[in-house]
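>>> fold the following, please.
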Amino acid sequence: MTKFDITRRDFVHGVSGATLAALLSGKPATAAAPSDASTYPPLRTGLRGQYPGSFEIAHAARDGHFNGPVSAKSTGEHYDLIVVGGGISGLSSALFYQKALGPKARILVLDNHDDFGGHAKRNEFLHKGRMYLSYGGTMSIETPFPYSFTAKSLLTELGVTPSRWKDVVQRKTFAGMGSGVFFDREHFTADSLVPGFNHEEAPTAAFWDAAPLDFASKTALLRLYDANTNFMPGMTPHERRKRLEAMSYETFLRKYAKLPDQAVSFFDGVGYRNNMRIDTCPAFMAMRGGAPGFAGMEVEQDPLEEADFFHFPDGNASIARLLVARLVPKVFGAPQTMDSIVTATADYSHLDRPDQPVRIRLKQMVVRVEHVGDASVVENASGSIHPVRVVYQKPDGSDDQRYEAKAANVILACFNNIIPYIAPQLPESQKQALKYPSKVPMMYTSVLLRNWRAWKSAGVNTVMAPHGYYQHLLLDTPLQLGDYESVGAVDEPATLHMLRNPNFPGHPRKDQNRMGRQEMLATSFETIESETRAQLQRTFGSYGFDEKQDILAITVNRWPHGYAYTYDTLGDPTFPDAEQPHVIGRKPFGRIAIANADSGAAAFTNIAIDEAERAVQESLASRGYD
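I've put the predicted structure just below:
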């Protein structure tokens, strides 16, 4: 037995049909992957994401440790562009800038983590010489609206073709399996895993009959899912929209659908749009995300046309890896495609070398970005003016030595919330706008299972647990891409994705996010591991699952600052377009521009790409380039 004692968006109700179809729809590739986690970050387990040692200096900056002048040792480095943040937005910014200025443009990307990709985090496991992959953050190419020309063009340039999904997904692997719900005895009448929860259509009467609910709740839920029930008669479609925008989904369920407490409890533990709870999610947004109760009424709404869907085995980490392959070709040693990148090995020693035009420097926290020269000077094509100073140091505070480099442009592709503390020259109104959002805390845990027999016996490949420590449990999507096959035979190992959204119902939405963030940072890996094992044992123990034998490894991707904050009609005032905080916050300041998903107020990969392109255009304009 190989045993490692190692000490992820709107889903289910808010998920798109494309994602759900993919997840409901096989051998891992044998790969020449490195086996030393000390030198290969994707193999690291335990607490990952924003792990201990990656953010302590960021918190010190937030707490005023770097107020006033910040001294640093000069590296003597001068760049055309320094990018703060090595996520998809930061890497896209570097590539767009390089394409504009040419292959000799000198670019430095700084990131406080030990791996590139930001929230697009790759999790690797090695077991008996085989590679098993999972995603520690951004899951898919997917949005509730089509990708822009910019985003589509970048994917095409990287060789990513989302329409290939129908050819790579292996739908027969999970034949006869589907979604289930785990009802816990604390909130319902018994512990019970009930299969047959159909997300695309109303659950059948047989599902509700098997559910451990009282008769009144079963009756109310059957009616809620009935496509012929109109809970808001006597109103025009426009009136219904306005009413739904002004109430929470919980209010709709209680006041209009007349659900008793136990039936409401079926919904109040899971996340809806951008992982809001039912007490903060506007009913209109819940409806747009596929929540039940609205099929029998006509509601005025804007057209909804979703983007193409594609899911790499490591989520959108493959996109980050393809970007790095373009920026620093020696990292992967050969040109990469969407097939080859999945099992390609990265040589991290090539990320930051002085003989290459683009350098990616990991484990460095930026603590000061400021103009030291005249940022208004328009330069010629020689690019000899470097008026922006960037100071950085180790993110864990283990080394007080700070270093500075200078650049003609800086793009801040980090979280909006930290920018006011590291760029103090920004106008006060812009700083306040940058502080407005409260990012959504998320925890994506990847588990390597010895096999998936218990899931097969239960007849499920995804589980919703309304009041579980994790609200959603998903076996890896069966797909074959290049040399990698994600799910093999039932007796072979498989990866499991577990999603936790630690909000605190009963408080305003931003407060729920802050409280969830505090809880997440205060929870040890040992506690998380214990909760993970306990939940899996409780859910699948009756189907032969033994957590001591059947869990091979656990990687916890902790994101206290997770999804970008999105506005809603309950928690936010109605801002004129030009006065929205994210619009004010992303304004360029001299030679400093801002690019991230926060600056687009939407937690999607294509938004990160679009904002990168905008920031690059602003940067070039600041230098006098047309």
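>>> please count neighbours and contacts with C-alpha atoms only from this point.
Fine.
>>> quick one: Tyr97 is in a helix?
Yes - Tyr97 forms part of a helix when assessed by DSSP: H, G, I helix; E, B strand; the rest coil.
>>> what about the strands in the stretch 501-626 of the chain?
551-563, 592-594 (DSSP state E, counting those that start in this stretch).
>>> now the stretch 1-150 of the chain
Using DSSP E, counting those that start in this stretch, strands in the stretch 1-150 of the chain cover 46-49, 73-84, 107-110, 122-127, 130-135.
>>> quick one more, to check against the first:
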Amino acid sequence: MDVPMTRRDFFDGIAVSCVAGAGSAAPKLLDPPGPLTVRGDTSWALSVPHALRDGRFWAHAGPAVPTGESYDLVVVGAGRGGRGAAAEWLRRHPAASVLLLDNHETLDQHETLDEPGTWETAGFDAVMCDEESFGADTLVSIAAPGWIDRLPIARRARRDLRALHEDPPDWFPGTTAEGRLERLAGLTYSAFLREACGAHPDAERFCRTMPSAEWGYDARAFGAIDAWGTGYPGFAGLGLSRAEPSRYNSPTVRRHWHGRPPATAAPALDGRARTRTGSPVVSVSNGPASATVAYFDGHQVRTVEAGAVILACWSAVVPYLVPGLPAERRRALRQAARVPLLEATVRLRDPGAWRRLGVRSVRWTGAYWCATAFTPPDTVRMRATPCRSELGPAAGSVAGRRELLMTPYETLEHSVRGQLARLLGPAGFDPGGGIAAITIHRWGHALAPEYGRPWHAFYPDGPFPSEAARGPFGRIAIAGSDAEPAARGEAALKAALRAVEELAP
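The predicted structure is shown next:
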């Protein structure tokens, strides 16, 4: 009780209580002490945006105080897209004054999210058929011959999996190649396995988390057309050419068809742009001579003037920041529901148990953390995907994020320790004394939404909501990967370059 509260603490407490609902016990999700560190979309970073969303920020924030500062460009959001926009502006205008504002406390909080994932390129050499899916934990190395026979699933399910991997039949006889692609575009991968292949429920359950680590949702939301494009089992008998992607494949699958392009690093600013972290923007308004940008510094609202503003933040936040946007544009911006993700980095005191386990990376079939991988000499990486995939990518992300934001940090820590105990315990691991530190990056708004079948009937011909959402609005342009949209870092840079071009004098 002796710790002084900032105004943002007040917003945080109200936000959590409102999410929890009247009469329920809502934990205050402050960063915990000890070996656990939580970063990313913490309650501290989200308190002000949530207060804006709920319409209660301005009732408690107090009047805005001008700083007297003026910049040629102000960028809202200092992730890959925001830094890309600032770097491109400075390339065109080397003497320009640029300010980046971000709601997170440090810029490196973006790095885990911005860096391209390695789960899909490294692959998995083992699968944990876990208690959540099959009643008991059974670790199976899928690098060894005959691995399907060792799965703890029904005999018919093993037969079906063997057929999917080794000799799948033609599921759509008498159908043209285009017709087959159209059939795949209308199904999720889970529906393809169940309905087209007639696979045993255990076989579908075993395959369900195959896309989770890369896409943030499982096969109940992942399109069959992209499962075919990514090389998932079950499609070889269709006789489809792989010379080029289908027009129905998502932007990411099409972009990576002939091999993953090299990772594009976030541009370095070399100190030429000023950056203010822990400074969530709360208002951006056009004026006759400049735009006014208001941000919250933890105690009061402050304003700066800007010749131009690039919003490299979540599209869904923009309607709460910019007054006067047309109704159609506001609706389009709000459709961008980002996919939640969790990343955990665990430093082991003694990595011997992992080495004795004899595998490198493990996919879990139903546990909270869907992927676990060891990085020498002593680090374990884990990924969780809270999206409720049975509801689809958009509605599932909203529902999963709501549950994630109400999950106490200690529950996340216990889930990390518990799954490591289940995986490494048989090899002599102690989940209490064997862990030196845990860092969890919690991203309630992680991967940008990506258009694709079967969820978006307008894809690939359009018109696209992102096209209605973006474009200049006076001195303001909208960037961020939502505006493309695609779920990878290169999309954020593409959107940043487009926004700079739209505001180019």
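>>> drop the TM-score for these two in here.
In this superposition the chains share a TM-score of 0.85, using TM-score structural alignment, normalised by the length of the second structure; 458 aligned residues with a CA RMSD of 2.7 Å.
>>> Lys166 of the first structure: which of the strands of the stretch 1-150 of the first structure is closest?
With CA to CA, the closest approach to Lys166 of the first structure among those belongs to strand 130-135: 20.0 Å.
>>> and the angle for that closest one with strand 122-127?
150 degrees (axes from the mean of the first three to the mean of the last three CA atoms, to 10 degrees).
>>> from the contact counts, what lies against strand 130-135 of the first structure?
With contacts taken as 3 or more CA pairs under 8 Å, 6 or more residues apart in numbering; DSSP states H and E, strand 130-135 of the first structure sits against strand 122-127, strand 440-449, strand 494-500.
>>> helices of the stretch 251-400 of the first structure, residue ranges please.
261-265, 283-288, 317-327 (DSSP state H, counting those that start in this stretch).
>>> possible to save those as a markdown table with distance to Glu186 of the first structure and mean neighbour count?
Formatted as a markdown table, the helices of the stretch 251-400 of the first structure follow (distance: least, CA to CA, whole Å; neighbours: other CA atoms under 10 Å):
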| stretch | distance to Glu186 of the first structure | mean neighbour count |
| --- | --- | --- |
| helix 261-265 | 11 | 18 |
| helix 283-288 | 26 | 23 |
| helix 317-327 | 38 | 25 |
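>>> in JSON lines, list these along with distance to Met139 of the first structure.
Converted to JSON lines, these look like this (distance: least, CA to CA, whole Å):
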{"stretch": "helix 261-265", "distance to Met139 of the first structure": "28"}
{"stretch": "helix 283-288", "distance to Met139 of the first structure": "20"}
{"stretch": "helix 317-327", "distance to Met139 of the first structure": "8"}
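>>> and of these, who's closest to His582 of the first structure?
Comparing the helices of the stretch 251-400 of the first structure by CA to CA, helix 283-288 comes nearest, at 20.0 Å.
>>> how far is that closest one from where the chain is centred?
21 Å (CA atoms, centre = their mean, to the nearest Å).
>>> any idea how far the most centrally placed residue in the first structure is from Ala61 of the first structure?
In the first structure, the centroid-proximal residue (CA atoms, centre = their mean) is Thr138; its distance is 3.6 Å. According to CA to CA, to the nearest Å, Thr138 of the first structure and Ala61 of the first structure sit 27 Å apart.
>>> next one: Ala597 of the first structure
22 Å.
>>> can you report how many residues neighbour the residue mapped onto Leu434 of the first structure from the second structure?
Aligned counterpart of Leu434 of the first structure in the second structure: Leu333 (TM-score structural alignment). The local packing of Leu333 of the second structure (other CA atoms under 10 Å) involves 25 other residues.
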